[in-house]
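Student: turn this into a structure:
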Amino acid sequence: MAAREGNITKAARKLNVTQPSLSELISDLEYNLKVQLFERLPRGVRLTPQGERLYLYARKVVEEHEAFEESFYEKEDNIRGELKIITYPFVGAEWLIPSLNKFIKNYPAVDIKIHLEPENINPAEADITLATYIPHQPHLIQKPLFSARTHLFASKDYLKRYGIPQTPEDLDNHRLITYRGNYYSTDRSINLLLHTGLKANEPLRKSKLEIDSLNGMMNAALQGYGIVELPNYQVVLNSGLEIVLPNIYGEDIMLYYIFLANRKNSKKLNKVYEYFLKSGIKL
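Tutor: Down below sits the predicted model:
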């Protein structure tokens, strides 16, 4: 955990132990192995070359053990035990939770734990990850679930009050709701409102309201605070918001069902994937 977090205090918090006890445990391990595993930095720690070798070996051992344990106890039609899922907050709240209704009824012996993470998702921390494609990870199996694209939305009240933009340039005169302003990541870019229709030398538009939550952005738009860019998930399309400038939209973004390759024969993980495909619930 300390290797992943790059900070002993943060790692201790996640492990539910005190920072001094975790530091002492690391020091004892280094003493017994007679090597330095971490390089101490002003704002955290990082693995030494020897520490990196040990970390990779230990992670492989843990993953293989968990994969063996899962396959050993699994039966064809009787899956049970804990199921950990990591995904984005909006996907988890608006798609995953409603999708699990029949699964929970059909598999009462499965205990589900859901962790919502806006970015920097680590598939090694869960059985299943629902996220965009993670490149350069041959140890992962990534199966497509569905795709979506972003559109511009506004409430009827807002459009009645401020008018309907007819061209991208009209956005200069509107209130804009954005995700962290001019935000970009390899997962997704949600900033069409700030640059669409601008010339190369023109400054970006300014946000009227910045929120680091898609749920918050949708609720702000429903309150009539401005125009927002959101994915065309079913929950958004059914919310009452109106699509603005329908010819302006983002690229298709595929959501994947991701798990460790050494668990490719897991009946539980494959059955959950089949369930999601057959559930018929779309974002």
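Student: rest of the way, CA atoms for contacts and neighbours
Tutor: Fine.
Student: tell me where the stretch 101-250 of the chain has helices.
Tutor: For the stretch 101-250 of the chain, the helices defined by DSSP state H, counting those that start in this stretch occupy 101-106, 156-162, 192-195, 214-222, 234-237.
Student: any buried residues in the last one, and which?
Tutor: This means helix 234-237. V236 (16 or more other C-alpha atoms under 10 Å).
Student: quick check: which element contains T9?
Tutor: helix 8-15 (DSSP states H and E).
Student: chain center to the helix or strand following that helix, what's the gap?
Tutor: With elements assigned by DSSP H and E, the helix or strand that comes after helix 8-15 is helix 19-33. Taking the mean of its C-alpha atoms, helix 19-33 sits 32 Å from the chain's own mean (C-alpha atoms, centre = their mean, to the nearest Å).
Student: show residues contacting helix 19-33.
Tutor: For helix 19-33, the surrounding residues in contact (C-alpha atoms under 8 Å, 6 or more residues apart in numbering) are 8-9, 12-13, 36-37.
Student: try stretch 163-171
Tutor: By C-alpha under 8 Å, 6+ apart, stretch 163-171 touches 193, 196-198, 244-245.
Student: and these, which are buried?
Tutor: For the contacts of stretch 163-171, buried by 16+ other C-alpha under 10 Å: 193, 196-197, 244-245.
Student: farthest pair in those?
Tutor: G197 and V244 (14.1 Å; C-alpha to C-alpha).
Student: I'd like the structure of this one too, to check against the first:
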Amino acid sequence: MITKLDLYKVFCQVGKSKSFSRAAKELYMTQPAVSQAIMQLEGELDIRLFNRTPKGVSLTNEGNILFEYINSAINLINVGEEKILEFKDLTVGELKIGVGDTISKYFLLPYLEDFHNRYPNLKFKIINGMTLELCNLIKSGEIDIAICNLPIDDPSLEIRPCKEVRDIFVCGEKYKELSKEKVSLEEIVKYPLIFLEPNSNSRRYVEKFMISKGIKISPEFELGSFDLLLEFARINLGIACVVKEFSKSYLEQGLLYEVNVLEEIPNRSIGVCYLKSVPLSLASTKFVEVLES
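Tutor: Prediction:
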């Protein structure tokens, strides 16, 4: 007997495949069985879910709305099934981590290496994205944990700080004098500024702090890469706002200079996030322990 959950699984696969025949192959079903399942679901819901054409099918507006919810729910079900199949000794399993490029490169890599050495049979799936994107991926069940720039204000997430970092301003040789004597934030914004793009959590944190001081920023350059911030400052295109802990090699080699500001930006943290409502897998729990140690 086909259950409502079975119908929804067929519905999701047809929505992804955009074809009854391709969905049938993925589900190891016959095409008539797939068609019958969709007709049954449409009958039970009393609504048309797909537009049928000779080239395939497409979701109706109502079908699109339903697909978003059902796809997330089935992802979470699949995650639950995967978790119970993991052995307690972590000899099998997969750890799905969401992380931004910068945190991945400058913070996460040593922890991945350590964890892999301890549990070599575990697989990693790393998904890159910005903080808001990663939070949504946690909620849809597509990743187990995310390592993000804090603060994050989301009551559905458990947030645990792991490492404290400090945002600073840096410059190249052209503006070297700014590293010698104390400079006010009001003076800094008179120079060409180099910031991350507005959607970055790091950018929003610094911008919020400066607005609290009555200072509005208007960057000359808005970049999507932390490494480009360093390089743009190095070739004297302006004053860049960067994370000090991730810029040590440039500062130690004398490629960049830290601007000597009168009022430092308050420290913030990098942290690990996961759903409060879903227990962490054993692999995720062990990895969080490694991060916090």
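Student: one step back: most tightly surrounded among the helices of the stretch 101-250 of structure 1?
Tutor: Per-stretch averages of neighbours, counted by mean count of other C-alpha atoms under 10 Å, single out helix 192-195 among the helices of the stretch 101-250 of structure 1, with a mean of 22.
Student: which residues are in contact with that one?
Tutor: Outside helix 192-195 of structure 1, the residues that reach it (C-alpha under 8 Å, 6+ apart) are 152, 171, 176, 178, 181-182, 204-207, 228-229, 249-250.
Student: just the strands in the stretch 101-250 of structure 1 please.
Tutor: 110-116, 128-131, 140-148, 150-154, 176-178, 183-184, 189-190, 209-210, 227-231, 242-249 (DSSP state E, counting those that start in this stretch).
Student: returning to that earlier point: closest to N106 of structure 1 out of the contacts of stretch 163-171 of structure 1?
Tutor: For the contacts of stretch 163-171 of structure 1, the nearest to N106 of structure 1 is V244 (41.3 Å; C-alpha to C-alpha).
Student: just to revisit the earlier point, farthest pair in the contacts of stretch 163-171 of structure 1?
Tutor: L198 and V244 (17.2 Å).
Student: trace E113 of structure 2 over to structure 1, please.
Tutor: Aligned counterpart of E113 of structure 2 in structure 1: N101 (TM-score structural alignment).
Student: go on, P192 of structure 2?
Tutor: By TM-score structural alignment, P192 of structure 2 lines up with R175.
Student: hang on, that match packs against K208?
Tutor: Yes: R175 of structure 1 sits in contact with K208 when judged by C-alpha atoms under 8 Å, with a separation of 5.4 Å.
Student: what do those two both touch?
Tutor: G226.
Student: between these two, which one's more packed in?
Tutor: Using other C-alpha atoms under 10 Å as the criterion, R175 of structure 1 and K208 rank with R175 on top: 20 against 14.
Student: residues contacting the more buried one?
Tutor: 207-209, 225-227.
Student: same deal with V272 of structure 2?
Tutor: 145-148, 159-162, 288.
Student: can you tell me the closest non-neighbouring residue to it?
Tutor: I147 (4.4 Å; C-alpha to C-alpha, 6 or more residues apart in numbering).
Student: structure 1: which residue goes with the one you found?
Tutor: So I147 of structure 2 corresponds to L130, using TM-score structural alignment.
Student: that match: neighbour count?
Tutor: For L130 of structure 1, the count of nearby residues is 23 (other C-alpha under 10 Å).
Student: so who does the closest residue to D187 of structure 1 other than its chain neighbours touch?
Tutor: Nearest non-adjacent residue to D187 of structure 1, counting by C-alpha to C-alpha, 6+ apart: T132, 6.0 Å away. With contact set as C-alpha under 8 Å, 6+ apart, T132 of structure 1 has these partners: 187, 253-256.
Student: any of the contacts of helix 19-33 of structure 1 buried? List them.
Tutor: Buried among the contacts of helix 19-33 of structure 1 by 16+ other C-alpha under 10 Å: 8-9, 12, 36-37.
Student: out of those residues, which is nearest to Y107 of structure 1?
Tutor: Using C-alpha to C-alpha, those come closest to Y107 of structure 1 at A12, 34.0 Å.
Student: now the closest one: closest residue in space that isn't a chain neighbour?
Tutor: Q19 (5.3 Å).
Student: do the same with N149 of structure 2
Tutor: I270 (4.7 Å).
Student: what helix or strand is the aligned partner of that neighbour in structure 1 located in?
Tutor: Mapped onto structure 1 by TM-score structural alignment, I270 of structure 2 lines up with L255. L255 of structure 1 is part of strand 253-260 when elements are defined by DSSP H and E.
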